[in-house]
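Chemist: Kindly return the folded structure for what I paste below:
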Amino acid sequence: MLKDLRNLSEKEQQEYLDRFILANEEQKFPQEVVALYLDCSPWTLARMRCDQSSLPFSKIGRRVSYKKKDVLKYEQSKTVLNTAQLATI
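Modeler: Purely as a prediction, here's the structure:
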């Protein structure tokens, strides 16, 4: 069952974010932590997996995880300088 970590207290959210930020780039994280970092819901990540987005993930059984380096690379690929760039993507 997906949990939305945005329902936690700010302190608890910050603890999850700090663990993500301080981790090495090969570290794997559950979808709930990645969703918190990307400021989206876990259900958005689930939809992205079905839509074949460019964010790689691992799935063993029912467990889904993402490598920190893949999350950072995905975030960087979505960075734009102005809204006009979105029209060309």
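Chemist: Going by C-alpha atoms from here, please, whenever you check contacts or count neighbours.
Modeler: Noted.
Chemist: Pull the residues that contact the biggest helix by length in the chain.
Modeler: Of all the elements of type helix in the chain, the one with the most residues (DSSP state H) is helix 10-22. With contacts defined as CA atoms under 8 Å, 6 or more residues apart in numbering, helix 10-22 is touched by 5, 6, 29, 33, 36, 37, 68.
Chemist: residue contacts, the residue positioned nearest the centre of the chain?
Modeler: Nearest residue to the geometric centre of the chain (CA atoms, centre = their mean): residue 34, 3.0 Å. Residue 34 is in contact with 66, 71, counting by CA under 8 Å, 6+ apart.
Chemist: how close does it get to residue 87?
Modeler: Residue 34 sits 27 Å away from residue 87, going by CA to CA, to the nearest Å.
Chemist: which residues touch the spatially closest residue to residue 67 that is not a sequence neighbour?
Modeler: Leaving aside its sequence neighbours, residue 67 sits nearest to residue 28 (CA to CA, 6 or more residues apart in numbering; 4.3 Å). By CA under 8 Å, 6+ apart, the contact set of residue 28 is 65, 66, 67, 68.
Chemist: One more, please, to line up against the first structure:
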Amino acid sequence: MSLKTLRDAPDEKKEKALNDFLNSQEDKNFPQEVVALYLDCSPWTLARMRCEQNSLPFTKIGRRISYKKRDVLQYEKSRTVTCTAQLV
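Modeler: Take a look at the predicted model:
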């Protein structure tokens, strides 16, 4: 099984996807390839995270996975640390 990714896309396409994400309203849904690009991780990392409890919330309709911008930003904020001792 392969997951769509924007990692190998032309820079213009990646920049447009990131700008669309950053300039959108917080209740807008985005596909996992855009979220993976924003979080600088692979779609496989997001797939693994979906199997974990207390992870990034997502919506699944059929085979389509999407994430609300609000949830992505909140998840990113929750993972922000000020000291490496907080990681233990």
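Chemist: follow-up on the earlier one: now the longest helix of the first structure on the second structure. Mean distance?
Modeler: For helix 10-22 of the first structure, the mean distance to aligned residues of the second structure following superposition is 0.6 Å (mean CA distance after the TM-score superposition for the first structure).
Chemist: which is the next helix or strand following that helix?
Modeler: Heading C-terminal from helix 10-22 of the first structure, the first helix or strand you meet, by DSSP states H and E, is strand 28-30.
Chemist: which other residues reach stretch 41-49 of the second structure?
Modeler: 3, 4, 5, 32, 33, 36, 55, 56.
Chemist: remind me, longest strand of the first structure?
Modeler: strand 63-67 (DSSP state E).
Chemist: and the residue nearest to the centre of the first structure, how far is that from residue 23 of the first structure?
Modeler: In terms of CA to CA, residue 34 of the first structure sits 13 Å off from residue 23 of the first structure.
Chemist: Residue 2 of the first structure: how many residues sit nearby?
Modeler: Residue 2 of the first structure: 10 surrounding residues under other CA atoms under 10 Å.
Chemist: Also residue 82 of the second structure?
Modeler: 7.
Chemist: ok now do it, which residues does it touch?
Modeler: Under the criterion of CA under 8 Å, 6+ apart, residue 82 of the second structure has no contact partners.
Chemist: likewise residue 38 of the second structure?
Modeler: Contacts of residue 38 of the second structure by CA under 8 Å, 6+ apart are residue 18.
Chemist: what does residue 32 of the second structure give?
Modeler: 43, 46, 65, 66, 67.
Chemist: Now list the buried members of those residues.
Modeler: Among these, those classed as buried by 16 or more other CA atoms under 10 Å are 43, 46, 66, 67.
Chemist: what's the closest non-adjacent residue to the aligned partner of residue 58 of the first structure in the second structure?
Modeler: With TM-score structural alignment as the matching criterion, the partner of residue 58 of the first structure in the second structure is residue 59. Spatial nearest neighbour of residue 59 of the second structure, chain neighbours left out: residue 66 (5.2 Å); criterion: CA to CA, 6+ apart.
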